[in-house]
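Q: next come a sequence and a model predicted from it.
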Amino acid sequence: MDMKKKETHIFQSEVKQLLHLMINSLYSNKEIFLRELISNASDAIEKLRFHALSNPALYEKNGEFNILISVDKENSTITISDNGVGMTRTEVIENLGTIAKSGTKTFLESITSNDPEKNRNLIGQFGVGFYSVFIVADKVTVKTRAAGLSADQGVFWESLGQGEYTLANISKADRGTDITLHIKKGEEEFLEDWRLRNIISKYSDHISLPVKIRTKKNENEGIHWEKINKAEALWIRNKSDISEVEYKEFYKHITHDNNDPLVWSHNRVEGKQEYISLLYVPKCAPWDMWNREHKHGLKLYVRRVFVMDDAVQFMPHYLRFIRGLIDSNDLPLNVSREILQDNRVTHSLRNALVKRALQMLDKLTQDTEKYQLFWKEFGLVIKEGPAEDINNKENIVKLLRFSTTHNNSIEQNVSLDEYISRMPKDQEKIFFIAADSYAAAKSSPHLEIFYKKGIEVLLLFDRIDEWMMSHILDFQGKKFQSVSKVDDSLNKLMSNDAYKDKEEQKTLQPFIKRVKNILGERVKEVRLTHRLTDTPAIVITDTNDMSTQMVKLFAAVGQTVPEVKYILELNSEHILVKRMIDIQDENIFSLWVELLLDQALLAERGTLDNPNQFIQRINKLLVA
């Protein structure tokens, strides 16, 4: 073979790390190498088919597509060939010498566990792709030529899967890619015809392109290529004819995820619009789901022709974990991302697909165990929905899960339907509290009256929660109410205690006025409360003022927020407050007032502007 411009290149460091991890973590599932190579070959052919719509010359002389597999037992090699789009020299370096995914370094740093099962799951989420060949091969050779280029612009790539690879220009008559695996000693099972047939049937039966194995029945007959798979697009088949295993393997084919999906929904729609959708919910969240450059969206087909990956126009951001495809009969074949953005058909399809996805999740809620798996992986993403998707807000809110004072657990597993079913008849609102952590929410002094009266409160402790609640006004006719804000329903809740002794209110007015004089404009108001049992004082925000958690959220993203002026509420039944009432020394009284305010602020905000001053006040009172 005549080679020109032969060079030796060093692998990108991330490739070396990934190779090492795969070889050591995926040893129990070695056969996935063939699934990955067939999947890549299928993608290459689909891309050529699409590009040839506008440039038929790319077909060259061969318009029939095939994925061919041949075995040479004498030389211990397997060759997988496709006549797809092929690669240029630059593309070979980009695709086989580097990992172009954003966040790769962060991903590799996360693989720190010695647990092989955990590593397998993480690598599966990342997508093993081409490099899985080195699980069974000690040398891999690639010959490729991009469609439309002359025969002398072929490219040769070869590597032992260690630190470097060889690159050269060669002559290749046919477009597409040939990958030859030199099988390691001990992995000879993959040279057996029956073994390869079994793998193809297991993983690639659903691929719409023919996968053929080279056969030779006897010495007098020539070479034959036998089709092994059904070679019919899975999504166009009747649901009743598709097995659960086939659905799962198709998911792995389009996502390169090693894990089975959690649930899926396959639908054919005819009438005003004609399309087929196949939507999947993954079992595990993508490792880079919170990366802004994370690719998401559906595969788009138009009349069975592949058009693009990651078509984000069909799914809102809060459903970015949904994987799958849509095959439309109504979009033009030459559709671009820009056209999709403003296309009437796109908007209609998006609305239908979102409703289908939410119906799929609603159905999943019937399986409590499975839904909890889903919520742990994607609950935070779903919480973005009420603000993002007003039209489907009610259906999204039904999917939300909360920790509450009822279940006494950090696990978020209570639906709003369950909460309402346990509400006393005279309870007007759905109560919630937002804090920095589960422990802070659960132990907040704001809850003392609720614990006393046995009223359930939602415990919100994810950073997004307060922002989410600002976009949810009610559920099933019940409004939401933060227990750390002023509200008439809270007064009614405390009515049996709060107003039983009007004389006390009059008697303690001088004390309240004295406290207010010391604090001045630092607080909005000072008043008595009967919502507390074990705590001397709390601070609350007025009905229309920004909450503490919302202030923290805005500050975290660098936005300037107005200073919150709290209302200080004092528990007249608490021993410390009773003692304060009788203190005549103005300096000592002032120290107690400041101390109670600091305590209340600390419980509410989790921090103080001047913690050292707080400590000094405690010390002075200890020795007073």
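A: Perfect, thanks for sending it.

Q: make it CA atoms for all contacts and neighbour counts henceforth
A: Will do.

Q: for the stretch 101-250 of the chain, just list every one of the helices.
A: Shown for the stretch 101-250 of the chain, the helices assigned by DSSP state H, counting those that start in this stretch span residues 104-110, 116-126, 193-203, 244-255.

Q: those helices: which one's closest to L570?
A: With CA to CA as the criterion, L570 lies closest to helix 104-110 of the helices of the stretch 101-250 of the chain, at 48.6 Å.

Q: may I see the buried residues of the closest one?
A: Neighbour counts using 16 or more other CA atoms under 10 Å place T104, F107, L108 of helix 104-110 among the buried residues.

Q: next one: stretch 583-593
A: F589, S590, L591, W592, V593.

Q: out of those residues, which sit inside helices?
A: F589, S590, L591, W592, V593 (DSSP state H).

Q: kindly reformat the residues you listed as JSON lines containing distance to D488.
A: Formatted as JSON lines, these follow (distance: CA to CA, whole Å):
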{"residue": "F589", "distance to D488": "32"}
{"residue": "S590", "distance to D488": "31"}
{"residue": "L591", "distance to D488": "32"}
{"residue": "W592", "distance to D488": "30"}
{"residue": "V593", "distance to D488": "27"}
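
Q: so which of those residues comes closest to E388?
A: Nearest to E388 among those: V593, at 44.1 Å, using CA to CA.

Q: can you give me the distance of that closest one to Q599?
A: Remark: distance between V593 and Q599 (CA to CA, to the nearest Å) = 10 Å.

Q: please apply the same query to P261.
A: P261 is 49 Å from Q599, by CA to CA.

Q: show me what contacts the closest residue to I223 other than its chain neighbours?
A: Spatial nearest neighbour of I223, chain neighbours left out: K216 (5.3 Å); criterion: CA to CA, 6 or more residues apart in numbering. Contact analysis of K216 by CA atoms under 8 Å, 6 or more residues apart in numbering lists G222, I223, H224.

Q: same check, this time on Y251
A: Neighbour list for Y251: D257, D260, P261, Y280, G324 [criterion: CA under 8 Å, 6+ apart].

Q: one more pass at 10 Å, please.
A: 245, 257-261, 264, 278-282, 323-325 (CA atoms under 10 Å, 6 or more residues apart in numbering).

Q: now, which of these lie within strands?
A: P261, W264, L278, L279, Y280, V281, P282, R323, G324, L325 (DSSP state E).

Q: put this beside the first:
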Amino acid sequence: MTIAADKPAESHAFEADVARLLHMMVHSVYSDRDVFLRELISNAADACEKLRYEAIETPSLLGSAPDARITITLDEENGQLRVEDNGIGMSHDEMIEALGTIARSGTRAFMERVEANKAGEGSQLIGQFGVGFYSCFMVSDRVDVVSRRAGANEAWLWSSDGKGSFEVKGLDPADAPARGTRITLHLMDDARTYTSRWTVEKIVKEQSGHVPVAIGMIDKPGGEPKQITDGTAIWTKAKSEISKDDYTDFYRGLSGQYDEPAITVHYRAEGRHEYTTLAYVPGSQPLDVFDADRKGRMKLYAKRVFITDEAEVLPRYLRFVRGLVDTADLPLNVSREMIQDSPIFAAIRKGVANRVISAIEKFSEDDAEGFKTFWVNFGAILKEGIYEDFERRSQLLAISRFRTTASGEEHRSLTDYVKEAKESQNAIYYLAGGSHDQLKASPHLEGFRARGIEVLLLEDSIDSFWVMNAPDFEGKTFKSVTQGSADLSQFAKVDGMDQAEIEAPADTKAFIEFAKEKLTDHVEDVRLSDRLTESAVCLVATEGGYDLQMEKILQGAGRLQTAAKPILEINPLHPMIRAIAGIVDDSDFRDDAVALLLDEARILDGSKPLDPRAFAERLARVFERAARS
């Protein structure tokens, strides 16, 4: 019978994206090369966690060595560093898949982000897209990986210089760990400092000191390991025993980021259900926070045994939170499929979400400057909860911040908005869609600005959705300034001039009736506007339908085949309207003028003219008439 060690070596080319990634790493994209050690230790710890999980159903996998361990061996004489674990290990196929490809949809986005950053900033990006192993090529001329899967007889050697290909061959089991993986780095000449005990121990304690697997170090091959971390799970300790640096170190190892956490939530729930939560709100935006699948990044443990990182511990609008939940209430053999249907897990989810949101709420009250950064990073995501989470909607509205017509570049709360609202103002006015500069320039704001009425400027795509579901806030409903009648006549203008008292000339009224007749196929109505003070025209949605921005979103998504006819509002005091209305002896000109006014309103709304060619022809005729005059 042929055994693995007798089989010929296989040579494989790296997947294209891996080769490109390795090239970037070898050419020093990352200035902080220490990151490789944390990534290798993190992978080793994951392998031990996976073994503990599989051993729940197959205890024999643990053999005579049930305790998980990670061992680092220094070989200064030969310029080598080894990281070995007794975790789950890899089979032949698993080794090729794990070390030759990157099976993550975010790989290309990761590398594009790396290339866009200047050297020195990339160390914050490693580990967030499953590329941590490849960081060892920053310090190595060659990497050898020996692995034997728990319960298997065959062992395998993976070897590569990181220059485009790798080799896999069978290995005599006597030269491999009883189970698990041994990674040997053949260090570059300028990386031999990683054989120094002082250097390596310092890095391990700073970056991986709270990995839930004991780490030992051997000074030279053949020596005895000395334990440098005890593998005690940080979340099982009392808060009084954990320093801020301890929390930060664990956060960095857990999240793959090098920033400081903005918020740390650590508590033990007791009573009907017992569980411990350690959760972090990052200080900066993780790269994967806008992934289309909107998956969370919270890990679930049962009695310190890793169960899964795919359970939705938190609602999806809190997916930027990193951390874990450890409970004794779930059985160790619970399947990933059963977790989601468990009433115990449902209660845990509710409790954790409430605590995280309460922590964010407290953060907004205690640290105004810090909360500004939080909101820029995660506000658009948190607002998804206003749309999705009925139970916590009012709480999320109170946390939310918005730029408004009165706030400049700053963000304001709805509480601040309500405090400064006009005495008889029953609505919270908003304008949704487009960039901040586009929103500020919208003609729909003119009448509100002239009367000193603040309007929320909603720039995020989710804003058009949650405003439809939002309840009133402190007795005031949400109302789009692009929908229905503005009804601003009850508010006095800041300059003292009341437009309602100015009667539109008879010829302007006649022109509006003419426009209404001509545009009957395209608009629901043509009417005088009390929201315009500077622009000549604008489009608004009818009172009972969607606002203009929401209609665009639904049409773009194929959810709305035909939009409702808008209303064309005309400013009777605008000089151009007065001039056009005064020309009554040229019917062709009046036809062109009406059509051009509608197209102007469409352009101001961010849409195209109804018929671009006809628009150009009408414009040419108007210019010719002006030239003749």
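A: In hand now; what should we look at? Since the model is a prediction, treat every value here as computed from it, not as a measurement.

Q: what's the overlap in contacts for V593 and Q599 of structure 1?
A: A537.

Q: F589 of structure 2 reaches V622, doesn't it?
A: Yes. Using CA atoms under 10 Å, F589 of structure 2 is in contact with V622, at 7.2 Å.

Q: now neighbour count and distance to M546 of structure 1 too, for the ones in strands among the contacts of Y251 of structure 1, in CSV please.
A: Listed next are those as CSV, based on neighbours: other CA atoms under 10 Å; distance: CA to CA, whole Å:
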residue, neighbour count, distance to M546 of structure 1
P261, 18, 41
W264, 20, 41
L278, 23, 43
L279, 22, 40
Y280, 25, 39
V281, 23, 36
P282, 23, 37
R323, 22, 38
G324, 23, 41
L325, 25, 42
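
Q: tell me how far R20 of structure 2 lies from Q207 of structure 2.
A: Distance from R20 of structure 2 to Q207 of structure 2, by CA to CA: 27 Å.

Q: the two: who's more crowded?
A: Q207 (25 against 15; other CA atoms under 10 Å).

Q: counterpart of that one in structure 1?
A: Residue correspondence to structure 1 (TM-score structural alignment): Q207 of structure 2 is matched to Y203.

Q: quick one: its match and R35 touch, right?
A: Yes. Because the distance of 5.9 Å satisfies CA under 10 Å, Y203 of structure 1 is recorded as touching R35.

Q: dump the residue contacts of T73 of structure 2.
A: 80-84, 184, 195, 197, 216-225.

Q: please enumerate the strands of the stretch 301-450 of structure 1.
A: Using DSSP state E, counting those that start in this stretch, the strands of the stretch 301-450 of structure 1 run over 305-311, 323-328, 403-404, 429-434.

Q: make a markdown table from those and add distance to L553 of structure 1 to it.
A: Listed next are the strands of the stretch 301-450 of structure 1 as a markdown table, based on distance: least, CA to CA, whole Å:
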| stretch | distance to L553 of structure 1 |
| --- | --- |
| strand 305-311 | 31 |
| strand 323-328 | 30 |
| strand 403-404 | 20 |
| strand 429-434 | 12 |
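
Q: for the ones you listed, which one sits closest to N229 of structure 1?
A: Per CA to CA, nearest to N229 of structure 1 of those: strand 305-311, 19.3 Å.

Q: list of residues touching the closest one?
A: Against strand 305-311 of structure 1 from outside (CA under 10 Å, 6+ apart): 43, 45-51, 53, 254, 295-302, 323-328, 332-337, 340-341.

Q: average offset of that strand relative to structure 2?
A: Following superposition, strand 305-311 of structure 1 is found to deviate from structure 2 by 1.7 Å on average (mean CA distance after the TM-score superposition for structure 1).

Q: what range in structure 2 matches that strand?
A: Counting by TM-score structural alignment, strand 305-311 of structure 1 corresponds to 305-311 in structure 2.

Q: tell me the buried residues in that stretch?
A: V305, F306, I307, T308, D309, A311.

Q: next one: stretch 62-82 of structure 2
A: 62, 68-76, 79-82.

Q: the longest helix that structure 1 contains vs structure 2 - mean distance after superposition?
A: Longest helix in structure 1 by number of residues (criterion: DSSP H): helix 32-54. For helix 32-54 of structure 1, the mean deviation from structure 2 after alignment is 1.3 Å (mean CA distance after the TM-score superposition for structure 1).

Q: what span of structure 2 is that helix aligned with?
A: Counting by TM-score structural alignment, helix 32-54 of structure 1 corresponds to residues 35-57.

Q: what's the spacing between that stretch and its chain's center?
A: Offset of stretch 35-57 of structure 2 from its chain centre (CA atoms, centre = their mean, to the nearest Å): 26 Å.

Q: same question for stretch 256-271 of structure 1.
A: On CA atoms, centre = their mean, the centre of stretch 256-271 of structure 1 falls 17 Å from the chain's centre.

Q: next, the buried residues of it.
A: Buried residues in stretch 256-271 of structure 1, counted by 16+ other CA under 10 Å: 256-268.

Q: ok, A537 of structure 1 - contacts?
A: Contacts for A537 of structure 1 (CA under 10 Å, 6+ apart) come out as 445-446, 527-529, 531, 568-572, 574, 576-577, 593, 596-601, 603.

Q: mind redoing it with 7 Å?
A: E569, L570, N571, L596, A600 (CA atoms under 7 Å, 6 or more residues apart in numbering).

Q: what about the residue nearest to Q549 of structure 2 when sequence neighbours are not counted, neighbour count?
A: Leaving aside its sequence neighbours, Q549 of structure 2 sits nearest to G433 (CA to CA, 6+ apart; 5.7 Å). G433 of structure 2 sits with 22 neighbouring residues when counted by other CA under 10 Å.

Q: residue in structure 1 matching G433 of structure 2?
A: Using TM-score structural alignment, G433 of structure 2 sits opposite A435 in structure 1.
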